[in-house]
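Peer 1: Next one to model:
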Amino acid sequence: MKIALFDGIVETHVASSLERALVAAGHQVLNTGKVGHGYKFATGRSQLHTLSNALDTVVDFQPDVIFVFRPASLPSPLLERAKRTGARMVAWLSDDPVLWDLSYGPVVDSYDIVLHCGTARVLDFYESMFGRPTGINFPFWTDQTAFPYVYGSQPRESDAMFLGNVHDEVRRTRYFDLGSLSSSIRIHGNVGRDYFNIAGGFLDSDAEVVDAGARAGLAVNIPQYFRDHQGLETWFDGLDKLGFFQYPSRVIQYAAMGLPIISVVPDSDDLASFPEIVCVDSIAQLDSAIQSVLASPSLQDLSKATHERFLRNYSAAARVMALESVLSDDSWKTLDSRERSLWFTQFDAVEAGREEAREAAVVESDNRREVIEVSQTVEPRCIGVLGVGFGRVTSTSSVTVRTLQALGHRVNVLDLSQYKSVLVPDPNNEYKFVINAVKFLEAVKERPDLLVVSNLDCGVTQAGREQLLEAGVRLAVIGVESAKGGKKLERLAGRVDYLGVLNPQVADGLKSDHFDSVEHLPHLVDRGFLKAIENVPVRGQQAVVAGKRRLHFSKQAAAFRDLADWPSTELFIEESPEEYKDLDMLAAALKSTVVVAPFDASVPGPLPSEVLPFALAAGSLVVVPRGVGPMNICEPGTASVSVREKGELALKLSRLASSPASTARILAAAEEVVTGPLNAERRLASMMEQIFAEPSGGKAIAGTVVDGQQDAGLVPEWHLGYEQKSLSLAHERIKGKGTDLVVTVDHRVTEDTAGLYQLVVSVEGAPAYVENLRMSPTSRHLRIRIPKTIKHPTVSFGIRTADKSVKPGPGFFPSATVSNVEWVGATEAVHSVSAVSTSPWGA
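Peer 2: Predicted coordinates for the structure are as follows:
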C-alpha cells in the first residue's frame, strides 16, 4: 500500500519508527514530518498555509491510506480535501481522552478508522457518546533504531530514572513525590525549582535518552491522572472518571532500552497487557519496590523479559501488523470495550519474524575528518561582495570571499566603509536604505557578473533591479536576519536572483509561498579554516567561550554558570580579540575540548552566532543554550550539547567524559553537519548554480511552432540573429500558481564581437536576465521567474548592443538558439506557445 503519515507529535520517533516498519513490511511511505502544533484546530493564516502545503505533498503522493497523527492539523476544509483523494482516513488519538472536546470528538465520524490510546474505560466513554464502538486501543510504540537495548551498559548513576516533565500544575505533584524517596533518582525533563537536587538534565535527543537509560538501575512511571486537569482548558465533565494515561511514551521507551519498570497505579489490571511492569498502588510503596527489584537475583531476567514484551507487542513492527489488520478486517466492531483494549496484543512481531533482539550499535571514533574537496568552477565569474566585517575571519562577508575565490571566481571586496554612496534612502519607503544601481555601477572599477550583498539591512527597488539587469549584473542577498516574513521581505525575494535567510522558519514560510529564490543559508565555515585546524598539533584542555557579546553568555542559560570554576578562555566578537583576525590563531584557540557557543541575541530569534560553525569544525564538543531561539543547524542534542538549568552542563559533560562512544557520536554528527549544510564551498557553489544555470524541471513542451500551432513530436528550436533580433513566448497562467519559464540559450560570437552585445530576456517588457555575450560560456540554462501577479505572461528574448556606439551589421552580429523550453509550475497542459518575429536591424 501507499501510506502517507501526516504531521507528527512531539515524540518524533513515533512517526519515524512507524515509517521504518512500514517500509520494512513492503509499503510505500510518505512521512511529512511534524508540520503542525497545538491541540486546537488550526485557524491562523500562516499555520493553515503550512498545513495546506504539507497536504499538497500528500495529495501528489496519491496514497491509499492517510494516517493522521494530530487531528487538529486537519481542520474541516483540509480534512474534506484529504478525503476527496479516496484514501482511507486513519486518525490516531495519542492524547485520548484529554482532547475530546478540543479536537478528537468533533472528527470521530469523519475518519474511516479511529485508533484510540487508552483503557477500556476510555473506549466505553466514546461508545457511550456515539452509540457504537468507535475504535480499538493502539498504544504508543517505537523501535530499536531509536531506542536500542542498553540496560546496564554504563556505570550506574542512580537507582531509578523518571523521564518526563514535573514543572507545571498538572505534573508538579510528581516532583515532590519523587523527592520524598530515599532511593536515588534522576528526573529528566522540565523540573522547575529543584529543591531536592534530583534533576538529571533535560534530554534533547533520543540518543541522550539512551545514554541516560544505560546508567539507570530501573525506570519509574507515575502516570498523569485525568482528575488533575480540572480547571484547565482540557477539562470536561466526567474526565476524572476515565483514569490516567495507560502507556505514555516514556514507558515504551523504557521497555525498548530494557529497563525494568515500576509504575504507580491504583489498579494493576489496567496494565494487564504488559505483565512485566511491576505495579505499586502508592508512592509510599515505591521506595521499597525500587530496592526490592534492584536487589533481586532475577533483575537481568526482568530486563530481558521487559524488552522481549516490547518487541512482541509494543514495537513499530507490531503496530504495522495491527494497522494492516484493521484496514482489511472490521471484526473488531463486534468486540466489547475490554476486548478492544487488548486487541493489539494478538499481533506478535517476534513470532511473525518482523522483530528480533539486537544490541546497540557502537560509534567508533577513528579521529579522521572528511576532506572537503573543492573543484574550481568551469565558468569563472567576476563577483563583487558588498558588505561589512571583512576584517573578521568568521563574518559572512569574509567566508563568502574566501569561498568564492577557492571556487575559482574573481572576487572584488566592496567594503561598505568605502562604498557608502551606493546605499541611499529608499524613495518608495519600502526599506530604510536601497542599493542605488547607477551609483554602484559608477563606483565599481570592474562591472561584476554578480553582486553579492552580505549581511546588510537594505533592499533594492524594482527600477534598481532592472538597471542592474540591463548592465548584466545579477543580484544575491545573503545573511538576511529577519525574524519574520511579510511584504517587505517578499518584495526583496521577488527582486533578487538568490536570497539567503538565516532564520529557517522565515525561509520555510517564503518557500511555501513559492519564492523559489529563497534558501535557508545559516552561517557557514570554509575549507580554509579546516586546513588551519589540521595544522594545530595539540587540542587544548580548557573550555572556550565563543560568541558575539559577553551579555549573551551571561543571560542565556543558568547552566553556563557551571563554567565559573573551570579554566576557560573567552572570545567575544564585540571585544575584538586578535583571534578573529587570523584563521590560524582562531583555529589554535577553538581546537579545545569544549566550546560554549551562546547564541547571537542581537539577531532576532536569537540565532546561532557566526562562530558556531567554526567551533563545530574545530572538532570540539560544542555546548549551546536550549530554548532561546530556533536552532537552525541541527536537531538539539545531536551534533552539540544543549543546556539551560544550573548544574546541567556539568552533568552532561560528566556523562560524556565516561562514555567515549557517546562523545564520538556527537563529534561524528558535528562533522557531518560541517561537511554538509554548513559547508561553505558546497552551499555557495549551489547558489552560483541556482543563479546562473539552474536545472530545468516541470513539463516539457514538444513541437514546432508554426503560426502559433504546435507540430507534436518535434523539439522546438528558435533562432536569433541579425534578421530576427527577438522572440516572444506566451503562456496562459493556470490556477493562480504562477509559471516560470525554463529554457536553454546557446550563442555564437566572434572575437571581434565578443562583449559588444547582450542577451536580454524580459517578462512583459521588464528585463529579467541580461548577459554580455562573450566567447565563453556559450550555453546557459535559464529559469525566468514570472511574478504571480501576471495573468498571461509573455517572455521575450532578444540580442541588443551593449553600447550605443556599436553599429550592428549583417556580418557583425552574434547568433543565438533558444531551445528546451519548459513552463515550470503549470498544473495542467500548456495552452499556448507562439513565436513572434520583429523586423531586422535598420529596417
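Peer 1: alpha carbons only for contacts and neighbour counts from here, please
Peer 2: OK.
Peer 1: Where is the longest helix in this protein?
Peer 2: Ordering each helix of the chain by length in residues (DSSP state H) puts helix 45-61 first.
Peer 1: Point out the other helices and strands that it packs with.
Peer 2: The contact analysis (3 or more Cα pairs under 8 Å, 6 or more residues apart in numbering; DSSP states H and E) places helix 45-61 against strand 2-6, helix 76-83, helix 504-512.
Peer 1: this one as well, want them side by side:
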Amino acid sequence: MDRARKAVDLTVAWFSDDPVHYKSVYADSAPAYNIVLHTGGVGTLEVYRESLGLRNGVQFPFWTDNIEHPFNGEATEKCFDILFLGNVHDEVRRDRQEYLSALGERVAHFGKPSREAGSQHRGIIESLQELHAVARRSRFGLNFAQRFYQYRNSPNWSIALERSGHFSFTSRLVQYLAMGLPVMTRDIDALGRSVVPEVLEAQSAARARAIADDMDEADRLNLAQQSHQRQRSAFHAANRARFLQQLVENDRWRRWSLDDRAEAFQNFSQEVSDRQPSRFRRAKYKVKLMARSKPLVVGLTGTGWANPSSLLKWTNDALSATRTDVIQINPFHFPHLIRSDLQGHFRGIIDLSRDRHAKRLDTIISVGGEYLITSTGASLPPVLSLWERSEYSSRRVERLAQHSNALIISSSALAEELANLGYFNTIVASNVYTKYSEPVSVDKPAQRAVVRVIADRFRDIELAAPWILDEMFQDEVVIDLDGNDAEQSAPEGHTVNAVLLVPDMTGPVPRSPLHGLALQSPALQFAPRMSTVRTDTIENGPFITVGGIAELEYKMLLYTRDRRLMLDYLTRLQSHEEAYSVSSVIGAWLQETQTQNTGRMTRRMRNWGRK
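Peer 2: Okay, here's the model as predicted:
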C-alpha cells in the first residue's frame, strides 16, 4: 500500500466481511486507504472512529443486478413455502438449524448442512441457473444474519463484533429482493426496518409458518413486486456505482454524521437498465471440407473392431459419415505389417513401410494406444492417435506422443504432465461424438423417472456412492457396469431422465467411468449428466454434482419439471460436446490434412485444444 499510494492519488477498499475480520485484517489495513467501504453498520463505523481515530469510512452494503439475479415474477408451480440459501455447518451458524428443523418440510434448505440436518436439506446449488429455478418454485425467502456474539470464544472476537450486533443487509437478503422473493427474516435492526420496510419479521419458526399460511397469493405477488423494486432502488449495482463515484469525486461526505454515513447509500436511486454484457464464447470449430476431386483416404487402426460401443467403432462410423475413404487396418488381418515391441509397451508395432498401399493414405488415425505406428525407410502420413485409458503419464503414452503428429487424450492433467516433458502435441477432448446435431428440445417430462447409473465396477459404487444401493432406491435405478447396455430400456412406466456417473475413487484423483460412450445412446443423449464427485475439468463437461438420495431426487425433479432450466443445461451440454468432442477434433484434423499443412495444423490444434 505504501507503493500504491506513491503511484496513485486515491486508494479505496471494500471490507466485505467487516466486522468479522476487524481484528485479524481490517484494523491494521484501514489506515492505508483514503476511503473504506464498510458492511457492518453504524456500530462498526463507531469502532473505527473511536478506537482507531479514522474518519475515512462509509456504509457500502452488498448489491447485485437483474442479469445475475433476474426477477422471477411469472406464475410457476410452487414446490416450497420457504426457501433458505445458506450454510449451517459451523459453530457460528448452528443456531439456524433449530429454526429450520422446526419448519420441517415447509422449508427447502440449500447449502452446507449441519450434522443434525433433516429432510429439509435439499443439497447444494451449483449454478445461477439452478438458483433461478429454485427461486421460481418458492413462495418466500428466509434470511438469517450472523449474530456476532457467537464469535465470543473464537480468535476473531473483537470490540467491533461486540458493538455491531449483526449484519443489517446480508448478501442473501439482496439476492432474494432482486429475484422477487418476499423475505422473512429472523434478524433485523432499526436501520434494516427503515431501508427495507417490505421485509417480514419472523423471529421464530412459528411466526414464519403463520406468515406463509395467512398471506394469499395476490398479496404475496404484490409484495414480491415491491421487494424487487426496493432492490432496484437501494441495492442495484448501477446505483451503488453512482454512490462510489460521488464519494471519489466530492469530499463533502467527510462532514457527514455516522448515521448519515450509514444510510447515504440508498439516496442514489435512479432508473436503471440491465444490459446484458458481451459474452465471449469459445468459437465452435465447424468442419467444412474443401472441394476436392478425390476424397481423403484415411487409414484407421486400433482395437475394438467387434465391439459396437468401442471408441474405434464410433470413430469408424464418424469417418464414414464424412467425405472420406476409410481403409480399415485391422491388426489381426494384417499380421505381415506387425513386428514385436522390444520394450513391451505395445501389443505390436505396425510398420507401414511393409505395405505398398500405404502410399495412398492421406492420414492415419490410431485408436486405443495398443499399437504404435511407424515406417522404416519411407515417409509416413500424418498420424493422429486417440488414447482413452490413462490419467497419468507413462513411457507408453510418451512414445505415442513422440511418434504421433497429434495425440488426443481425455485428461487435462495428463496433458500438463506431457507438456512438462516437452510434448506439446496433445489435444484434450472428451470421449464423446457429437452425432446428434439438431437443436435440443425439452419434451413433457414423464410422471415416473429412472436414473441410469454408469460405473466401471460395482466396487466403485460401494466406495463413492453406497446410497445408490439402498433398497428404497432400487426401483428407480438401472446400473450399467460395462457400457454395453446403452439401449437398455427403463422399467415399464418409467423414462430415463438422468444419468449418474460414479467415478473410480481408488486413485489420487477421481476418474470418470471409461465407458462414457454409453452416453451416446439416443435415449441418453440429452439426459442431465450427474456425478457423485464434483468434476470441473473440461473433458468431463457440465456435470451436476449430487451427494445423496435426497439431493439426487430433488435435482431430477427440478431439471425435469423446470423447462427453462433443462433447456439451458442441454444447450450448455451440446455446446460443450461440439467444442470438445472427438468428432470435432477429427473433423479439424481432416480439414487441415486437406490443406497439406500438417505442421501448422499440429500447432493450431495444440493451442485450440488447451484453451
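Peer 1: if we can go back for a sec, okay, the helices and strands packed on helix 45-61 of structure 1 in TSV with mean neighbour count next?
Peer 2: Converted to TSV, these look like this (neighbours: other Cα atoms under 10 Å):
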stretch	mean neighbour count
strand 2-6	23
helix 76-83	15
helix 504-512	19
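Peer 1: To Thr817 of structure 1, which of those lies closest?
Peer 2: Nearest of the helices and strands packed on helix 45-61 of structure 1 to Thr817 of structure 1, taken as Cα to Cα: helix 504-512 at 32.0 Å.
Peer 1: What lines up with Asn87 of structure 2 in structure 1?
Peer 2: Alignment note (TM-score structural alignment): Asn87 of structure 2 maps to Asn165 of structure 1.
Peer 1: and its match, how far is that from Phe572 of structure 1?
Peer 2: Taking Cα to Cα, to the nearest Å as the measure, Asn165 of structure 1 falls 35 Å from Phe572 of structure 1.
Peer 1: So between these two, which is more surrounded?
Peer 2: For Asn165 of structure 1 versus Phe572, the count of surrounding residues by other Cα atoms under 10 Å is larger for Phe572: 21 against 18.
Peer 1: what's the counterpart of the more buried one in structure 2?
Peer 2: Per TM-score structural alignment, Phe572 of structure 1 is aligned with Leu481.
Peer 1: And for Pro606 of structure 1?
Peer 2: By TM-score structural alignment, Pro606 of structure 1 lines up with Arg511 in structure 2.
Peer 1: Contacts only, for its match.
Peer 2: Arg511 of structure 2 sits next to Glu391, Pro503, Asp504, Met505 when contact means Cα atoms under 8 Å, 6 or more residues apart in numbering.
Peer 1: how about these in CSV, adding distance to Arg399 of structure 2 and neighbour count?
Peer 2: Shown next, in CSV, are the contacts of Arg511 of structure 2 (distance: Cα to Cα, whole Å; neighbours: other Cα atoms under 10 Å):
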residue, distance to Arg399 of structure 2, neighbour count
Glu391, 16, 20
Pro503, 28, 25
Asp504, 26, 22
Met505, 28, 16
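Peer 1: how would you label the residue nearest to His229 of structure 1 when sequence neighbours are not counted: helix, strand or coil?
Peer 2: Leaving out its chain neighbours, the residue that sits closest to His229 of structure 1 by Cα to Cα, 6 or more residues apart in numbering is Trp235, at 5.5 Å. Under DSSP: H, G, I helix; E, B strand; the rest coil, Trp235 of structure 1 falls in the coil class.
Peer 1: how about the helices of the stretch 601-750 of structure 1, start to end?
Peer 2: Taking DSSP state H, counting those that start in this stretch as the criterion, the stretch 601-750 of structure 1 carries its helices at 612-617, 648-657, 660-674, 680-692.
Peer 1: what's the most buried one of the ones you listed?
Peer 2: Counting by mean count of other Cα atoms under 10 Å, helix 612-617 has the highest mean neighbour count of the helices of the stretch 601-750 of structure 1, with a mean of 27.
Peer 1: what sits up against that one?
Peer 2: Residues outside helix 612-617 of structure 1 that contact it (Cα under 8 Å, 6+ apart): 394, 523-525, 529-530, 546-547, 590-591, 595, 597, 622, 670-671, 674, 678.
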